[in-house]
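Q: after the sequence you'll find the predicted model.
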Amino acid sequence: MNAQEVRKLFPILHQEVNGKPLVYFDSAATSQKPVPVIEALEKYYREYNSNVHRGVHTLGTRATDAYEGAREKVRRFINAKSTQEVIFTRGTTTSINTVAASYGLSNLSEGDEIVITPMEHHSNIIPWQQVAKKTGATLKYIPLKEDGSIDLQDVESTITEHTKIVSVMQVSNVLGTINPVKEIGAIAHKHGAIMVVDGAQSTPHLKVDVQDLDCDFFAFSSHKMCGPTGIGVLFGKKALLNKMEPVEFGGEMIDFVDLYDSTWKELPWKFEGGTPIIAGAIGLGAAIDFLSDIGLDNIHRHEEELAKYAIEQMSEIEGITIYGPKERAGIVTFNIDDVHPHDVATVLDAEGIAVRAGHHCAQPLMKWLNTSSTARASFYLYNTKDEIDSFVKGLVTTKEYFGHVF
């Protein structure tokens, strides 16, 4: 299935914005949703909307089967050993915070180290800052090479016998850098540390195998991979999850409640307090089916080609700075000399082109890049080279609008 055929399945793309055909280059923030996902959500609400697990009536059974069926789809998609290792959360942020609050606060103390990188999204920085403050642990950063990639020798020199947690994004939401998380994890394990992987930007685009990566925790979000907003996944190795305490308490996650004490359900439900995100899980399951049918390898190859083509075309325009390594995922972050990124995004929007502008929840990385903000074009399976041509013309228009002379 080529990109033009894929596009037919995304209703939102068939519209004009400001009188121009919509070009959506903001999938790193959130992806668009295909018809099969929309229909799966509608079917749940129309035909078997009910709470799960405790009901014995027909609708409750159907909802439970669909909800737990989605968990099995996730398990297969990331190759977890068991559905007990698949916890539904509100998204990547909640998943990482769960690891920080449950595992981090219980297992770290003064003198221990947490190792991350300067390119991390705020959701993989702030939780570890808080753990460090509360436990007395030290937060350390793996330095970046000049192009924004990681050298494994720097990893070796940063991780020590005092390191207890290493947490790294697999793909940078700014630079498009694809980090060697498997190799980083091996170094972490050699020193007795656990490996946490932020998969928010990788899971929608790359084939993920948590057993091959041998990571201890892996977090990702549905809404970046053609699924609904408001739901994500925390994968954790069963042995670690069994030792961890829940961070939310209430219905659904309990086994028995007495007046002064309570016990928890087994995995994964002890981490899913309250009515779960039922429709979201079902929608995520439909998104996984959709992406699996197309093939993650095909998606990644398509996005690599788009990014390469975009960089080639953009490099012909004087005064554009492109950030990140040569080998990258489908993300191109850039600035135009003397034009604020918000102004770039505004002019492009007038041409019907949606890009992201700002610090992208990565202010430490912006500081490392010696800028306060950037513009970002991010591509997905439904984007085309023709759209990139429109985007590049929009950049030329932006320069002309702000008085640049060629």
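A: Everything's here; your move.
Q: alpha carbons only for contacts and neighbour counts from here, please
A: Will do.
Q: which element is residue 97 on?
A: For residue 97, the host element (DSSP states H and E) is helix 92-98.
Q: could you say what helices and strands the following helix or strand past that helix packs with?
A: Once the chain leaves helix 92-98, the next helix or strand it forms, by DSSP H and E, is helix 105-107. Judged by 3 or more CA pairs under 8 Å, 6 or more residues apart in numbering; DSSP states H and E, helix 105-107 is in contact with helix 126-135.
Q: can we see that at 6 Å?
A: If contacts are counted by 3 or more CA pairs under 6 Å, 6 or more residues apart in numbering; DSSP states H and E, helix 105-107 sits against no helix or strand.
Q: centre of the chain versus it, how much separation?
A: Put simply, helix 105-107 sits 25 Å off its chain's centre (CA atoms, centre = their mean, to the nearest Å).
Q: contacts for that helix, please.
A: residue 131 (CA atoms under 6 Å, 6 or more residues apart in numbering).
Q: what comes up buried for that helix?
A: residue 105 (16 or more other CA atoms under 10 Å).
Q: repeat that for stretch 379-393.
A: Neighbour-count burial for stretch 379-393 [16+ other CA under 10 Å]: 379-384, 387-388, 390-392.
Q: list the contacts of that stretch.
A: Taking CA under 6 Å, 6+ apart as the rule, stretch 379-393 contacts 3, 6-7, 25, 299, 330.
Q: structure B:
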Amino acid sequence: MNAKEIKKLFPILDQQVNGNPLVYLDSAATSQKPIQVIEKLDDYYRRYNSNVHRGVHTLGTLATDEYEGAREKVRAFLNAQDTAEIVFTRGTTTAINLVAQSYGTDHVGEGDEIVITPMEHHSNIIPWQQLAKRKGAVLKYIPLQEDGTIALADVEKTITERTKIVSVVYVSNVLGTVNPIAEMAKVAHKHGAVMVVDGAQAAPHVHVDVQQLDCDFFAFSAHKMCGPTGIGALYGKKALLEAMEPIEFGGEMIDFVGLQDSTWKELPWKFEGGTPIIAGAIGFGAAIDFVTDLGFNEIEQHEKELVDYSFERLGDFKDLTIFGPKDRAGVITFQLGDVHPHDVATVLDAEGIAVRAGHHCAQPLMKWLDVVATARASYYVYNTKEDIDALANGLVKAKEYFSDVFS
């Protein structure tokens, strides 16, 4: 199935914006949803809406089967060994915070080190900043190469015997850089540290095998890979999760509650307090079915073609700077002369082209790039070379509109 055929499966893309056909180039912020996922959510609410785990009636059993079936789909998607290693969360941010507040609180002490990189999303910076402040730990950064990649020699230099946690984005949401997670995990483990992976941008675009990566934790969200918002998952090695304490308490996660003390359910439910995100998990499972059926070899090849074509169309575009390495995932982050990215995005929106403008929740990286903000076009399975042509033509119009800046 080619991109034009895939695009027809996404109802939202069949519309006009500001009198022009919609060209959606903001999938790094959130992807659009195929009809299969929309219908799965609709089916849950129409046919078997019920709470899970507690009821013995028919609707409750159906909902529980679908909810736990989605957990098995996440397990298989990541190639985790056990469904007990899959904790449903509200998304990547919640998953990383869970690790920081539970594992981090118990294993990081004064003078210990937490290692991250300057390319991290704020969701993979702030939890570690807060943990370091609480515990008197040191937050260290692996330096970046000029093209926005990481050199393993710098990884070796930065991680020491005092390092307890290494937390790194798999794919940068700004540069598209694909980091060498498996190699970094080896270095972390050699020094006795755990490897945490922000997989928000990786899971939709590259094949993920947590056993091959040998990461200790992997966090990702459904909404960036054709699923609903408000649902994600944390993978954790079973022995680590079993030793961790929950950070949210209430119904669903308990085994026995007494007047003075309580005990917790086994994995993974001890981390899922309260009524879970049932519809979201079911939609998550449908999204995994969808992208798995498309095939990650095909997804990666398609995005490589789009990136290569982007450099062909935009690489020699006068006054346009593209940030990041040539070898990347499907993200093109750029600056058009001295025109503010918000102004560029506004002109493009008038042409029906949706791009993201701002600091992309990566202010330390913006500082490293020596810019206040950038514009970003991000691709997914439904994008075509014609979309990139539209972007190129839109940038020509933006340059004409702001011609006084270039005179």
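A: Done, it's in. None of the values given here were measured: they were computed from a predicted structure.
Q: quick check: TM-score for this pair?
A: After superposition, the two chains reach a TM-score of 0.99 (TM-score structural alignment, normalised by the length of the first structure), with 406 aligned residues with a CA RMSD of 0.7 Å.
Q: on that earlier part again, pull the most distant pair out of the buried residues of stretch 379-393 of the first structure.
A: 381 and 392 (19.1 Å; CA to CA).
Q: mean per-residue distance, the helix or strand where residue 321 of the second structure lies to the first structure?
A: If you go by DSSP H and E, residue 321 of the second structure is part of strand 320-323. Average distance between strand 320-323 of the second structure and its aligned residues in the first structure, after superposition and using mean CA distance after the TM-score superposition for the first structure, equals 0.4 Å.
Q: in terms of secondary structure, what does that strand contact?
A: Strand 320-323 of the second structure packs on strand 331-336, going by 3+ CA pairs under 6 Å, 6+ apart.
Q: show me where the stretch 151-300 of the first structure has helices.
A: 152-158, 181-190, 210-213, 238-243, 278-294, 296-314 (DSSP state H, counting those that start in this stretch).
Q: the fourth one against the second structure, how far on average?
A: In other words, helix 238-243 of the first structure. Mean for helix 238-243 of the first structure is 0.3 Å (mean CA distance after the TM-score superposition for the first structure).
Q: what of the fifth one?
A: Helix 278-294 of the first structure: mean distance to aligned residues in the second structure after superposition is 0.4 Å, counting by mean CA distance after the TM-score superposition for the first structure.
Q: buried residues in the helix holding residue 97 of the first structure, which are they?
A: For helix 92-98 of the first structure, by 16+ other CA under 10 Å, it's 92-98.
Q: go on, stretch 285-297 of the second structure?
A: 285-291, 296.
Q: can I get these in CSV including distance to residue 202 of the second structure?
A: As requested, these are exported to CSV (distance: CA to CA, whole Å):
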residue, distance to residue 202 of the second structure
285, 17
286, 18
287, 15
288, 14
289, 17
290, 16
291, 13
296, 11
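Q: give me the buried positions along the longest helix anywhere in the first structure.
A: Secondary structure of the first structure per DSSP state H: the longest helix is helix 58-78. By neighbour count on 16+ other CA under 10 Å, the buried set for helix 58-78 of the first structure is 59-64, 66-75, 77-78.
Q: continuing past it, what's the next helix or strand?
A: strand 86-89.
Q: which helices and strands does that following strand pack with?
A: For strand 86-89 of the first structure, the packing partners by 3+ CA pairs under 6 Å, 6+ apart come out as strand 232-236.
Q: where in the second structure does the strand it packs on fall?
A: The aligned range for strand 232-236 of the first structure in the second structure is 232-236, by TM-score structural alignment.
Q: how far off centre is that stretch?
A: 12 Å.
Q: what ranges do the strands span in the stretch 301-407 of the second structure?
A: 320-323, 331-336, 353-354, 356-358, 374-378 (DSSP state E, counting those that start in this stretch).
Q: who wins for proximity to residue 194 of the second structure among these?
A: Of the strands of the stretch 301-407 of the second structure, nearest to residue 194 of the second structure by CA to CA is strand 331-336, at 28.5 Å.
Q: just want the angle from that closest one to helix 296-314.
A: Relative orientation of strand 331-336 of the second structure versus helix 296-314 (axes from the mean of the first three to the mean of the last three CA atoms, to 10 degrees): 10 degrees.
Q: and the angle from strand 331-336 of the second structure to strand 374-378?
A: Angle between the axes of strand 331-336 of the second structure and strand 374-378 is 150 degrees (criterion: the same axes, to 10 degrees).
Q: picking up where we left off before, most packed of the strands of the stretch 301-407 of the second structure?
A: strand 374-378 (a mean of 26; mean count of other CA atoms under 10 Å).
Q: distance from it to the first structure after superposition?
A: The superposed strand 374-378 of the second structure is, by mean CA distance after the TM-score superposition for the first structure, a mean 0.1 Å from where its aligned residues fall in the first structure.
Q: same deal with stretch 66-73 of the second structure?
A: Overlaying the first structure shows stretch 66-73 of the second structure at a mean distance of 0.3 Å from the equivalent residues (mean CA distance after the TM-score superposition for the first structure).
Q: got the contact list for residue 215 of the second structure?
A: By CA under 6 Å, 6+ apart, the neighbours of residue 215 of the second structure are residue 195.
Q: wait, residue 92 of the second structure
A: By CA under 6 Å, 6+ apart, residue 92 of the second structure lies in contact with 219-221.
Q: now the residue lying closest to it once chain neighbours are set aside: how far from residue 170 of the second structure?
A: Using CA to CA, 6 or more residues apart in numbering and skipping the chain neighbours, the partner closest in space to residue 92 of the second structure is residue 220 (4.6 Å). Distance from residue 220 of the second structure to residue 170 of the second structure, counting by CA to CA, to the nearest Å: 10 Å.
Q: ok, the two, which is more surrounded?
A: Taking neighbours as other CA atoms under 10 Å, residue 220 of the second structure and residue 170 compare with residue 220 leading, 29 against 25.
Q: I'd like the distance between that one and residue 178 of the second structure.
A: 15 Å.
Q: one more: residue 392 of the second structure?
A: Counting by CA to CA, the gap from residue 392 of the second structure to residue 178 of the second structure is 25 Å.
Q: check residue 276 of the second structure too.
A: 32 Å.
Q: residues touching residue 404 of the first structure, list them.
A: No contacts exist for residue 404 of the first structure under CA under 6 Å, 6+ apart.
Q: ok, and the closest non-adjacent residue to the residue nearest to the spatial centre of the second structure?
A: Residue closest to the mean C-alpha point of the second structure, counted by CA atoms, centre = their mean, is residue 200 at 1.1 Å. Using CA to CA, 6+ apart and skipping residues adjacent in sequence, the residue nearest residue 200 of the second structure is residue 220, 4.4 Å away.
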